[in-house]
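Novice: Got a predicted structure plus its sequence, pasted below:
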Amino acid sequence: MRKILYPFNFIVLACLMILLSSCSSDDPTAPGGRQPGDRAIVVDHNCTNLSLIPEQAIISAKTNLHIAYGHTSHGSQLITGMSGLIDFKGVLYSFNNGGTDSCLDVRDRPFSGASDLGYPDRTAWEAATRQYLDANPDINVIIWSWCGQVSPASEADINTYLTLMSGLEADYPDVLFVYMTGHLDGTGLGGNLHLRNEQIRDYCRVNNKVLYDFADIETYDPDGTYFGDKIPNDNCDYDTDGNGTRDGNWAIEWQDAHPGEWYDCISAHSQPLNANLKAYAAWWLWARLAGWSGS
């Protein structure tokens, strides 16, 4: 291999650039902490085909991940969906607290001092995360959900969320932190919820973050039919004819047309199919975090 000799001033400049690039920043758009890959991992409606996830990727997730998940009612759709999936598809998809008996280790609602990303306020979850990680160094995945608090959020509120997440990533570089959008609320593409969710999405894409796109999953049925321009809400209700009234429900309609292709389960504020899709996407997320390429 040919050796290239660089001028001394070039070497000094390169060293300065490296030092500057490693400095922390108060800018919420500055990435922090260890990244799971060279590009963002975005888990959305394109990631709900469970059959595409290799069995070995599922096993790898169960072997390597130790997950702590903070949520309230809307976020429980992941857990109740995953619970129902075990009966629907088998013990390959089993999980429990601690990861015993070849299960995925999911510590469900283990935090003290905060329930979700917005309760009791918009910052308590960060201190609760630090406290839990310091006491449980085996945890390598942190995921929190919203429960309605993105809908009234300001741009500054979301920047607070992004800044706190970035700080955690910097301080706990061996932990993967999963960002999340807020559930649909019926305000449509012109509503504040959509703007704030787009703020989260843009940040995650630009800064190579891991995003579980809760809202996007609620915007499509399993056939890929898009309902985002029909003022859909978290119950999967939508406007069928553009008159401003939600008079259809895409989840119920799909369930009725596809008997045997979905499973009944608890789905807070919504329909079973929504929790089914959240569970499929959750397993896609776990597989990606454990090293699967997604293809």
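Specialist: Here it is on my side, so go on. Numbering: from 1, shown residues only.

Novice: make it CA atoms for all contacts and neighbour counts henceforth
Specialist: Noted.

Novice: how about the strands in the stretch 151-295 of the chain?
Specialist: Read by DSSP state E, counting those that start in this stretch, the stretch 151-295 of the chain holds these strands, from start to end of the chain: 176-180, 210-212, 237-238, 248-249.

Novice: Below is structure B, check it against A:
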Amino acid sequence: MKLSLLLLGFFVANISAAAIIIDHNSVANFDNIPSQWIERAKTDLNLAYGHTSHGSQIVTGMTMLRNQNSLYNYTTGSSGFLCDGGMSGAYDLGNPNRTAWATATRNYLNGSGANRKVIMWSWCGQVSTATSSDIANSYLANMAQLESEFPNVKFIYMTGHLDGTGETGNLKIRNQQIRDYVIANDKILFDFADIESYNPEGTYFPNETDACAWCSTWCSSHACPTCSSCAHSHCFNCYNKGKAFWYMMAVLAGWNEGASSDTTPPANPSGLTIR
């Protein structure tokens, strides 16, 4: 029995160490989230989110879901589940420059945000013009430094929104640089660009922009929720990002969609004697 428990512990540890990628697949699997994991996320986690207009698409999507179902109600403000824009000194990952967000985060976590468990920043359009060094040194290195300073905080990495430059454009290359780092180092990624790139049937739109033309096409023949405004884009794009957000929070709270509900330890490996 001891060996079985050790093997189970090893298996769980490897799951928890893997990178967490939140993308269009998360949107597709949104309805699989058990309600108790949404409640657990709201109870056990709290988030500070720094963003400008493009990043507001996630919050708009959260509002759309909240309007549909009270399960997705959440509190806001300095003591709420979501502190929206409370990290003074920067606006997003590239405004006023490419590093101010790191100082703003550090000051926040050392001050009024000391109780925050999750930190997320979004880009506006700055990934489109970023160099490899910008991503490696101004973004990834600063994220790693913050993670080392605040080991009990979960930091969410993010890709930049689509800009229509396609498979060979700088945006795709720089976004892939972020993805590769996240996967290699077992980080957490909200893949903003990937969510914009696929419709609900899984069709890929490599040359799409942040306006989400496929959203308009899809909603012309399918029922889609509406909103008062989705910054730079279509309401369905915001809605999908809201779904992806709650999927992410459920996973961070401990939900594992692929795990069996059976808690029985694994069978003894053949040929081994358990004492």
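Specialist: Arrived safely. What you are looking at is a predicted structure, and each value in this text was computed from that prediction instead of being measured.

Novice: quick one on the thing from earlier: CSV please, covering the strands of the stretch 151-295 of the first structure and showing mean neighbour count and distance to residue 277 of the first structure.
Specialist: Compiled in CSV, those are given as follows (neighbours: other C-alpha atoms under 10 Å; distance: least, C-alpha to C-alpha, whole Å):
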stretch, mean neighbour count, distance to residue 277 of the first structure
strand 176-180, 23, 15
strand 210-212, 25, 12
strand 237-238, 24, 16
strand 248-249, 16, 15
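
Novice: now these as JSON lines including distance to residue 191 of the first structure?
Specialist: Below are these laid out as JSON lines (distance: least, C-alpha to C-alpha, whole Å):
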{"stretch": "strand 176-180", "distance to residue 191 of the first structure": "18"}
{"stretch": "strand 210-212", "distance to residue 191 of the first structure": "20"}
{"stretch": "strand 237-238", "distance to residue 191 of the first structure": "15"}
{"stretch": "strand 248-249", "distance to residue 191 of the first structure": "20"}
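
Novice: okay, which residue is most central for the second structure?
Specialist: The centre of the second structure sits closest to residue 190, judged by C-alpha atoms, centre = their mean, with a distance of 2.8 Å.

Novice: Residue in the first structure paired with that one?
Specialist: Taking TM-score structural alignment for the superposition, residue 190 of the second structure sits opposite residue 212 in the first structure.

Novice: Run through the helices of the stretch 151-295 of the first structure in chain order.
Specialist: Along the stretch 151-295 of the first structure, counting by DSSP state H, counting those that start in this stretch, helices occupy 155-171, 192-206, 214-217, 250-257, 272-289.

Novice: Please identify the most buried of those.
Specialist: Comparing those by mean neighbour count (mean count of other C-alpha atoms under 10 Å), helix 272-289 comes out on top with a mean of 25.

Novice: Where does that helix end up in the second structure?
Specialist: Counting by TM-score structural alignment, helix 272-289 of the first structure pairs with residues 235-252 of the second structure.

Novice: related to what we said a few turns ago, which one of the helices of the stretch 151-295 of the first structure lies closest to residue 109 of the first structure?
Specialist: Smallest distance to residue 109 of the first structure across the helices of the stretch 151-295 of the first structure (C-alpha to C-alpha): 15.9 Å, for helix 272-289.

Novice: To what extent does the closest one diverge from the second structure after superposition?
Specialist: Helix 272-289 of the first structure, aligned to the second structure and superposed, deviates on average by 0.5 Å (mean C-alpha distance after the TM-score superposition for the first structure).

Novice: ok, residues contacting that helix?
Specialist: 36, 41, 43-45, 47-50, 53, 57-58, 60-61, 65, 77-82, 84-85, 176, 212, 214, 217-218, 222, 236, 251-252, 255, 262-267, 294 (C-alpha atoms under 8 Å, 6 or more residues apart in numbering).

Novice: need the helices of the stretch 151-295 of the first structure in a markdown table with distance to residue 10 of the first structure, can you?
Specialist: Converted to a markdown table, those look like this (distance: least, C-alpha to C-alpha, whole Å):
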| stretch | distance to residue 10 of the first structure |
| --- | --- |
| helix 155-171 | 29 |
| helix 192-206 | 29 |
| helix 214-217 | 47 |
| helix 250-257 | 60 |
| helix 272-289 | 38 |
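
Novice: Of all these, which one is nearest residue 126 of the first structure?
Specialist: The closest of these to residue 126 of the first structure is helix 155-171. By C-alpha to C-alpha, the value is 6.6 Å.

Novice: count of residues packed around residue 83 of the first structure?
Specialist: 20 (other C-alpha atoms under 10 Å).

Novice: And residue 142 of the second structure? What does it align with in the first structure?
Specialist: Checking TM-score structural alignment: residue 142 of the second structure goes with residue 164.

Novice: what does stretch 105-117 of the first structure correspond to over in the second structure?
Specialist: Mapped onto the second structure using TM-score structural alignment, stretch 105-117 of the first structure covers residues 81-93.

Novice: picking up where we left off before, might you report the residue contacts of the residue nearest to the centre of the second structure?
Specialist: 21, 22, 23, 156, 157, 158, 159, 245, 248.

Novice: So of the residues you listed, which two are at opposite extremes in space?
Specialist: Of all the pairs that these form, the one spanning the most space (C-alpha to C-alpha) is 159 and 248, at 14.9 Å.

Novice: now the match of residue 190 of the second structure: how far from residue 10 of the first structure?
Specialist: Distance from residue 212 of the first structure to residue 10 of the first structure, counting by C-alpha to C-alpha, to the nearest Å: 42 Å.

Novice: one step back: which one of the strands of the stretch 151-295 of the first structure lies nearest to residue 152 of the first structure?
Specialist: strand 176-180 (15.9 Å).

Novice: Pull up the aligned stretch in the second structure for that closest one.
Specialist: Under TM-score structural alignment, the match for strand 176-180 of the first structure is residues 154-158.

Novice: Give me the mean distance between the matching stretch and the first structure.
Specialist: So stretch 154-158 of the second structure averages 0.1 Å relative to the first structure (mean C-alpha distance after the TM-score superposition for the first structure).

Novice: Provide the contact partners of that stretch at residue level.
Specialist: Outside stretch 154-158 of the second structure, the residues that reach it (C-alpha under 8 Å, 6+ apart) are 117-123, 143, 147, 178, 182, 187-192.

Novice: What number of residues are in the vicinity of residue 72 of the first structure?
Specialist: Residue 72 of the first structure, neighbours per other C-alpha under 10 Å, totals 19.
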